[in-house]
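1. below is the sequence, then the predicted model.
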Amino acid sequence: MNTLPPIVDADTWQHQLDALRIREKAATRELDAIAAQRRRLPMVEMPEYTLEGADGPVLLAEIFDGKSQLIVYNHMWFPGEKWQCGGCTWFTSQFTRLGFLDNYDARFVIVTQGPIDEAIAYQRRVGNTMAWYSTANSTFGTDVGAPPGGEFAVNVFLRDGDKVYRTWHTNGRGVEQLSYSFALIDLLPYGRQEQWQDSPEGWPQSPTYSRWSGSQDIAAHYGDPEA
């Protein structure tokens, strides 16, 4: 049986929760301040890239689908592999209902270095619902921090007519802020149960990533593994 948290009376528990709440509220205010600084970032104009979509070549400005704001998840890609990056596949599987972004004049899409026919097949295989685009024949991925053979990234763009501007970028653990999965898991008494985490003595801990759902798991849950 796993080690358990200490058992205390209700007043002691409430006192310690209140102390934690002070730090949680401070973190919320700091995130508000970070978002305010993000809204004040300058931007850089992008060239007129042509990517590949399910229906053929498409200009970067057209990927906005009439919206003024665009979030792009740059998905890692391994040429010739049936199962692509498990972390990217798991992360993007969270986003199945994105219609609410219409109210904010925004869209969320996936861009990958894989050929578009392979990318669309993989999208179907794992049950991903976002629109996918390929930058295999464009320098777009390289220019926004997601080159062939490189890591994943998130980039945000603003469109003014036919002109597109890059407003924000992150990669690595910076992408976590977009995930509701990590937020839920971090509420659990045992947390993510990964060895790098600061946990009490005796807490269950496993190698990093070992509890993450893999690409085949995601396909079994949401898609068509045989596609």
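-> Okay, I see it.
2. can we go C-alpha only for contacts and neighbour counts from here?
-> Will do.
3. secondary structure element for residue 111?
-> Element membership for residue 111 (DSSP states H and E) is strand 106-112.
4. ignore the last one, residue 15
-> Short version, using DSSP H and E: residue 15 is in helix 10-39.
5. so which elements touch whichever helix or strand comes after that helix?
-> Next helix or strand after helix 10-39 toward the C-terminus (DSSP H and E): strand 44-45. Secondary-structure packing of strand 44-45 (3 or more C-alpha pairs under 8 Å, 6 or more residues apart in numbering; DSSP states H and E): strand 163-170.
6. before we move on, the earlier item: need the contact partners of the strand holding residue 111.
-> 64-65, 67-77, 98, 101, 119, 130-136, 141 (C-alpha atoms under 8 Å, 6 or more residues apart in numbering).
7. among the residues you listed, which ones are in strands?
-> Members of the contacts of strand 106-112 lying in strands (criterion: DSSP state E): 69, 70, 71, 72, 73, 74, 75, 132, 133, 134.
8. burial measure for the residue lying closest to residue 87 once chain neighbours are set aside, as a count.
-> Spatial nearest neighbour of residue 87, excluding adjacent residues (C-alpha to C-alpha, 6 or more residues apart in numbering): residue 214 at 7.2 Å. Counted with other C-alpha atoms under 10 Å, residues neighbouring residue 214 total 19.
9. next one: residue 214 from residue 130, what distance?
-> Counting by C-alpha to C-alpha, to the nearest Å, the gap from residue 214 to residue 130 is 19 Å.
10. from the contacts of strand 106-112, list just the buried residues.
-> Among those, those buried by neighbour count (16 or more other C-alpha atoms under 10 Å) are 64, 67-77, 119, 130, 132-136, 141.
11. pretty sure residue 138 is touching residue 47, no?
-> No - applying C-alpha atoms under 8 Å as the test, residue 138 and residue 47 come out as separate, 11.1 Å apart.
12. alongside the first one, take a look at this:
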Amino acid sequence: MTTAMPPVVDGDTWQRELDELRIREKAATRELDAVAAQRRRLPMVRMPDYTLEGENGPVSLADVFEGTHQLIVYNHMWFEGEEWQCPGCTGYTAQFTRLDFLKPYDARFVIVTQGPIDEALEYKRRVGNRMTWYSTANSPFGADVGAPPGGGFAVNVFLRDGDTVYRTWHTNGRGTEQLSHTFPLIDLLPYGRREAWQDSPDGWPKGEEAGARWGSSQDIAAAYGPGSE
């Protein structure tokens, strides 16, 4: 454990500096509100009629909505022949265990991966994932939305009008953090993520590669998979 610690001050000094930080935090919140407002004003693009594979067989992209009009898709990285898939994706999606809160908002959140559906569902069970999975192994859907075979992860949002589906938003990389509760919680800690890019005081624990403290896929399986309870 590092011996570096924040300076100790009196309560009034601490409150004054917290108040100064709060001004920036509130400004950031208002900026995020403005970003969300701009996102709601984005145009959209019509999607072809894709067919994906679900647990019960082929399903059209429109039917993946299951009657809702809005759909969030996490494109989970998949590497053919690997027993353990991307630990970042595995850990990231493990946090989504209760998604019914989206129903009143007329929305659904699912995982789509390039892996064959049987392998994908087996992996889902092994790591204890609670989300609904679909496979795009036999469809160009993944490649068309920024997640090609052997490629990276992504988040895409879609809007349905009858049987017609439109793509409204996309992000990847650190853009996915806004959907997570893990990084915001870690960022509250005095030592933060401890990664090399992080701006921290001299003497703070840092210098690690990005993701060095993420759990492996095996760790996720042990924590959330069969027998973990």
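-> Arrived safely. Quick caveat: nothing in here was measured; it's all calculated off a predicted structure.
13. before we move on, back to that, so for residue 138 and residue 47 of the first structure, which sits in the more crowded spot?
-> Taking neighbours as other C-alpha under 10 Å, residue 138 of the first structure and residue 47 compare with residue 138 leading, 14 against 11.
14. so what's that one up against?
-> Residue 138 of the first structure touches 49, 50, 51, counting by C-alpha under 8 Å, 6+ apart.
15. by neighbour count, which of these wins?
-> Within the contacts of residue 138 of the first structure, most neighbours by other C-alpha under 10 Å means residue 51, with 24 neighbours.
16. quick check: it is in a strand.
-> Yes - counting by DSSP: H, G, I helix; E, B strand; the rest coil, residue 51 of the first structure is part of a strand.
17. that one contacts residue 135, correct?
-> Yes - the pair residue 51 of the first structure / residue 135 is scored as a contact, 5.2 Å apart, by C-alpha under 8 Å.
18. excluding chain neighbours, what is closest to residue 137 of the first structure?
-> residue 51 (7.1 Å).
19. surely residue 167 of the second structure meets residue 46?
-> Yes - contact criterion C-alpha under 8 Å: residue 167 of the second structure and residue 46 qualify, at 6.4 Å.
20. quick one: which of these two has more around it?
-> residue 167 (17 against 13).
21. let me see the contact set for that one.
-> 44, 45, 46, 47, 156, 157, 158, 159.
22. so the fifth one sits in a strand?
-> Yes - note on residue 156 of the second structure: a strand contains this position according to three-state DSSP.
23. what do we get in the first structure for it?
-> By TM-score structural alignment, residue 156 of the second structure lines up with residue 155 in the first structure.
24. any idea how many residues pack against the nearest residue to that match once chain neighbours are set aside?
-> Of all residues not flanking residue 155 of the first structure in the chain, residue 169 sits nearest, at 4.5 Å (C-alpha to C-alpha, 6+ apart). Using other C-alpha under 10 Å, residue 169 of the first structure has 16 other residues around it.
25. what's around the match of residue 156 of the second structure, how many residues?
-> The number of residues near residue 155 of the first structure, taken as other C-alpha under 10 Å, comes to 18.
26. any idea how far it is from residue 118 of the first structure?
-> From residue 155 of the first structure to residue 118 of the first structure the distance is 22 Å (C-alpha to C-alpha).
27. and for residue 91 of the first structure?
-> Taking C-alpha to C-alpha, one finds residue 91 of the first structure at 19 Å from residue 118 of the first structure.
28. and those two? Which one has more around it.
-> The neighbour comparison of residue 91 of the first structure against residue 118 (other C-alpha under 10 Å) goes to residue 91, with 22 against 15.
29. endpoints of stretch 188-200 of the second structure, how far apart?
-> End-to-end for stretch 188-200 of the second structure, by C-alpha to C-alpha: 13 Å.
30. give the contact list for the nearest residue to residue 60 of the first structure once chain neighbours are set aside.
-> Using C-alpha to C-alpha, 6+ apart and skipping the chain neighbours, the partner closest in space to residue 60 of the first structure is residue 49 (5.5 Å). The contact partners of residue 49 of the first structure, taken as C-alpha under 8 Å, 6+ apart, are 59, 60, 138, 139, 140.
31. same deal with residue 3 of the first structure?
-> Contacts of residue 3 of the first structure by C-alpha under 8 Å, 6+ apart are 202, 203, 204.
32. ditto for residue 70 of the second structure
-> Residues near residue 70 of the second structure by C-alpha under 8 Å, 6+ apart: 106, 107, 108, 157, 158, 159, 160.
33. for the counterpart of the first one in the first structure, which non-adjacent residue is closest in space?
-> Spelled out, it's residue 106 of the second structure. Aligned by TM-score structural alignment, residue 106 of the second structure pairs with residue 105 of the first structure. Counting by C-alpha to C-alpha, 6+ apart, residue 67 is the residue found nearest to residue 105 of the first structure once chain neighbours are left out, at 5.1 Å.
34. do residue 91 of the second structure as well
-> residue 220 (6.3 Å).
35. for residue 113 of the first structure, what are its contacts?
-> 75, 76, 77, 134, 135, 136, 141, 147, 148.
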